[in-house]
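**Student:** Sequence below, structure please.
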Amino acid sequence: MQKLSVLYVVFIAWLIQSCANQVTPTGGEKDVTPPQPLSFSPKNKSTFFSVDEIEIQFDEYFQTTDIFNQVVISPPLDNQPEIKVKGKKLIIKLNNTLRDSTTYTINFGESIKDITENNVLENFTYVFSTGSYIDSLSISGNVVDILTGVNAEKAYAVLYPAGDDSLFLISKPYYFAKTNESGSFVINNIKEGNYNIYAIEDQNFNFYYDLPNERIAFSDSIIKIDTNASTITLQLFSEDKIRQKLLSAKSYRYGQSKIAFGKNTRDVQITFKGEQNIKSFFEKNITGDTLTFWHRDIYLTEHTFQIQYDTIDTIINVAVKSFPKDSVFTKNKNTFRANAEPTQRGNSTDKLITGWDMKKNIQLTFLNPLDSIFTDQFLITEDSLAQIITPEIKIDSLNKKILTINYNWQSGKKYFIHINRSATIDIFGLSNDSVSYYIQTKKIEDYGTINFDITNSKPFPLLLQFMKKDNTLLQEKIIYANTNTSITYNFLLPDKYIFRAIADRNNNGKWDTGNLSEKKQPEQIYYYPGEVTTKANWEMQLKWDLK
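**Tutor:** Here you go, the predicted structure:
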């Protein structure tokens, strides 16, 4: 009896332990599959279609969103059909009188998705014909970003009957397809005829080109769709829709005012309407849409600018109140930073920069614009022998906050740079603190070389751009019409590079975008096939014939 009691206690303890070790189920893998159609009534691609109601059975419960914008029927119907969900079934009541011998396509866009994970059923269509056959013509192609050459995913290629260019702006497309991850599209079940084709990057998913940040592409010519399969490449570009305007003009501290515009100030003329003998200059920000006005007139309580843009009539006089010098100007040093990430050299306050690019100038960016520099207060020596060198030291002509030290740095050398206190004076009379840098340059074997032969057989100049993979422009060169040119790119660090050539048809030295209303295409950009990978201590030969 006692033995049975012991066994009973052991069993209860095991049962409690088992319950305590229970874990929550993981729930399985995430559902990534959208609803799939199982059956159609009438069947998909039916001919002699004569009913008013369509039923589509799906394999799971689903939801519909934004039916009004997402569902497009071509050719368009006079009345909006009624679309509703009943269980796993989609019911479409057409409520229209259909044309004889006509193929209709119902494209559901992104309106159908599952309930749990919102997985979208893309490029789903229901096709029927009131005649004896289904229109079976198609057009395929791809959409790319003209500035990068990258395939444009999730853009829409859209077709409209030729003859009325306004249809694109006032109505939904007759036919459309969405591009896949490779930028490709196929539009099926098209009626034979002439069409205008466009591509849009539809930001608000309404099939209209109606937002300033939406990009557009269009074909110069009418597309004839017949028994021959058609293919086309469409290049997305952004129109210059934003009109220039003055956003704000304000002083932020003594000697500094900022004037902000709606877009790049390339075509803005701005004049300071004050004492011309005071130290002053304009600084442009990196995006080019904001100008900073620097000055050191301690008696200036208000300064006026004349601003002109767009046309000769757009002239604005702006008065900006100044801060007095003693109100906010409390700094007693003009600080700066170098164009590198130095590390501390042991316990020393000296800064160490290793792996310095031999062809790179040293840039020091100051808090305030510089007025003068004293080159004898810069001590620069080479290697352990402490041989004094004399690089070119100057204030940047476009941005007086930048000081450059230009020198033909040698392979694998060590340099010591010491900048004394008060080696520079800014426009407010402030000087710098002393600082020292140790620099170790790369070796010549660390670099690669590209010898590039290009033939421009075109009747207009090309702007040949040499860029890093991230589209950072490294060098640009004009290749004149009908010429052969050889270029050597040396001292290249191992990396991936891109070559592209801009068709500078108007010979203005820059790329120009397009304009839909004027039927003006953007200037063509040609890309050298693939990326170019450089290796250390390696020289490569490339050829490119642009016919």
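
**Student:** CA only for contacts and neighbour counts going forward, please
**Tutor:** OK.

**Student:** Residue 172 versus the nearest residue to residue 170 once chain neighbours are set aside, what's the distance?
**Tutor:** In space, residue 170 comes closest to residue 208 once its chain neighbours are excluded; the distance is 7.8 Å by C-alpha to C-alpha, 6 or more residues apart in numbering. As judged by C-alpha to C-alpha, to the nearest Å, residue 208 and residue 172 stand 7 Å apart.

**Student:** who has more neighbours, those two?
**Tutor:** Neighbour totals were compared for residue 208 and residue 172, and residue 172 leads with 23 against 19 (other C-alpha atoms under 10 Å).

**Student:** can you tell me which residues contact the more buried one?
**Tutor:** Residue 172 sits next to 72, 207-208 when contact means C-alpha atoms under 8 Å, 6 or more residues apart in numbering.

**Student:** helix/strand/coil for it?
**Tutor:** Classification of residue 172 using DSSP: H, G, I helix; E, B strand; the rest coil returns coil.

**Student:** so the closest residue to residue 304 other than its chain neighbours is in which element?
**Tutor:** Of all residues not flanking residue 304 in the chain, residue 319 sits nearest, at 4.3 Å (C-alpha to C-alpha, 6+ apart). Taking DSSP states H and E as the definition, one finds residue 319 inside strand 315-321.

**Student:** before we go on, could you also do this sequence so I can check it against the first one:
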Amino acid sequence: MKLNDVTYMRLILAAVAAFILAACASMGRPTGGEYDVDPPVYVQSNPAIGSVNFKKNHITIDFNENVQVEDVMNKVVVSPPQKNIPSITANGKRVTAELRDSMLDNTTYTIDFSDAIKDLNEGNTLDGFAIDFSTGDSIDSLRIAGMVFEARTLEPAQNMLVGVYSNLSDTAITTLPLERIGRTNQLGQFIIRGLKPGDYRIYALNDINRDYHWDRSEDVAFYDVTVSPYAEPTTVSDTLITLDGRDSIVTHPGTNYFPNDILLTWFNEGYKAQYLKDYTRPDRRRLLLNLAAPSDTFPTITLLNGPAAGKRIDELAILNTGMTRDTLEYFITDTALMAQDTMMLALHFLRTDTLQQLSWGNDTIRVLYREPKANKTKEKKVKKKKDDEENSDSIVGPQLTFLNISAKTSNTQEIYLPIIFEVNQPLDTIIPEGLHLEMIRDTIFDTLAVPELVRVDPFNTMRYKVEYKWEPGVKYRFSADSASIVGIYNEWNKPFKHEFTARALEDYSLLAFN
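**Tutor:** Next comes the predicted model:
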């Protein structure tokens, strides 16, 4: 039986509808297009790059995609340097900069973003982007470029401030803010823009306190000759690609800026300002003074109160100080001064003045000793125990406090170095017969010459050394008999022993020179 035309059309429509429904129900993952590897592209700004007679402090910059500005405080710099930190934000495709200082007349302003601008999604960096404009009728356009390295390691210096002075005085860097600045990127590269013709001195700073000049504690680099920037015309070649993929090379006029190869190496002289940081009395026997920097000249300290008023502290105590000479530890030997809770002291010492020079100054300090609660509780317990013992028939001797001695070198001894020991108070007496040095021969310790305890440092009364020509790979033992070492407070040591093995020659390298 033949189908009529109406029925035939209905069957065709049903088949088409079924096919469409099947296609709509199939699942798939959208591709999202090709991965973006291009940095943001500058579109326009207000003011336009290179504008003149622009005196507003509100600047906007538009890009072809959504952007972000990363680490504004460390990467973005404004020339001339701003006393008040500018506000720089990103919103969508626009970056906004608000300069909070008063705008200077006839001045070229540069906002150098270095590598701070990235697209929002993939984080592609727009490196070396900057915008400049002038508040006068002309704009300064010369540049100086180069790199900064660390002198010790030759590693590139990142986020370091680089700037110039037209004032060629050697002291300008310590008193005046830099006139034009740039900042190094992750490769240590920098560009200083917006320069006038003339002679300049170039410096790089790790400007910690953001005052745009060098403080002696900061890292610094300098170029040892003056620099005169200049520009030369050139021809620049670019490749243009059409929509259908065909490319062609075009040329247009351009400018080369010199010098562009300045190399700076930063260093730090390790300067510290000298002053009295703090002072404490941790116990009745000790007075501690902490200086901000090492000193070869110790302060003159005079006691102003108590039975010993008018005497110098070095008449009443023994000074101990470490190798750094910045911590002065006085061990009080006068019993009346030990019992004194409050000490008024007059200090005459070297300190840094406003010109960053050491000069003699005077100060008066009041040092208090407060008995710790734990000590008071312990004293009550000792007193109660003593009372209980007096009421009993048993006889108990006094509590003894011993001198502490410890080895500061390990059990593996370098064969070319002495062994080091440390005590907890200055020493009064060392009995040589109580000191022993031995070495193992066939599992038996053989006695060597009597060792001599010698101070490691003339000002360090707590650290001593024993020097000997150690045999490689041999085991040694240093020992001190009980009461062979006595401190200034009439405390002596318990029996002490330190065993160690000298390193084998195989642990060292051999270097021969001809």
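
**Student:** Quick TM-score on the pair, please.
**Tutor:** Remark: TM-score between the superposed chains equals 0.62 [TM-score structural alignment, normalised by the length of structure 2]; 400 aligned residues with a C-alpha RMSD of 4.9 Å.

**Student:** quick revisit: just list what the strand holding residue 319 of structure 1 packs against, helices and strands only.
**Tutor:** strand 246-253, strand 302-308 (3 or more C-alpha pairs under 8 Å, 6 or more residues apart in numbering; DSSP states H and E).

**Student:** so which of those strands comes closest to residue 185 of structure 1?
**Tutor:** Judged by C-alpha to C-alpha, the one of these that comes nearest to residue 185 of structure 1 is strand 246-253, at 41.2 Å.

**Student:** which residue lines up with residue 41 of structure 1 in structure 2?
**Tutor:** Counting by TM-score structural alignment, residue 41 of structure 1 lines up with residue 44 in structure 2.

**Student:** quick one: what helix or strand has the spatially closest residue to its match that is not a sequence neighbour in it?
**Tutor:** Nearest-residue entry for residue 44 of structure 2: residue 62, 5.4 Å, with adjacent residues in sequence omitted and distances by C-alpha to C-alpha, 6+ apart. Using DSSP H and E, residue 62 of structure 2 falls within strand 58-63.

**Student:** Which positions within that strand qualify as buried?
**Tutor:** For strand 58-63 of structure 2, the neighbour count (16 or more other C-alpha atoms under 10 Å) marks 59-63 as buried.

**Student:** compared with structure 1, how much does the next helix or strand after it deviate?
**Tutor:** Counting by DSSP H and E, the element after strand 58-63 of structure 2 in chain order, helix or strand, is strand 67-69. When structure 1 is overlaid, strand 67-69 of structure 2 sits 4.1 Å from its aligned residues on average, using mean C-alpha distance after the TM-score superposition for structure 1.

**Student:** who's in contact with residue 164 of structure 2?
**Tutor:** So residue 164 of structure 2 contacts 178-181, 200-203 (C-alpha under 8 Å, 6+ apart).

**Student:** what do you get for residue 161 of structure 2?
**Tutor:** By C-alpha under 8 Å, 6+ apart, residue 161 of structure 2 lies in contact with 181-184, 204-207.

**Student:** could you redo the last one with a cut-off of 10 Å?
**Tutor:** Applying C-alpha atoms under 10 Å, 6 or more residues apart in numbering, we find residue 161 of structure 2 in contact with 74-75, 77, 148, 178, 181-184, 190, 203-208, 210, 212-213, 220.

**Student:** Report the buried members of those residues.
**Tutor:** 75, 77, 148, 178, 181-184, 190, 203-207, 212-213, 220.

**Student:** The residue lying closest to residue 278 of structure 1 once chain neighbours are set aside: helix or strand, and which one exactly?
**Tutor:** With C-alpha to C-alpha, 6+ apart as the criterion, residue 278 of structure 1 has its nearest non-adjacent residue at 6.2 Å, and that residue is residue 297. Assigned by DSSP H and E, residue 297 of structure 1 belongs to no helix or strand.

**Student:** Map residue 297 of structure 1 onto structure 2.
**Tutor:** Looks like residue 297 of structure 1 aligns to residue 334 there (TM-score structural alignment).
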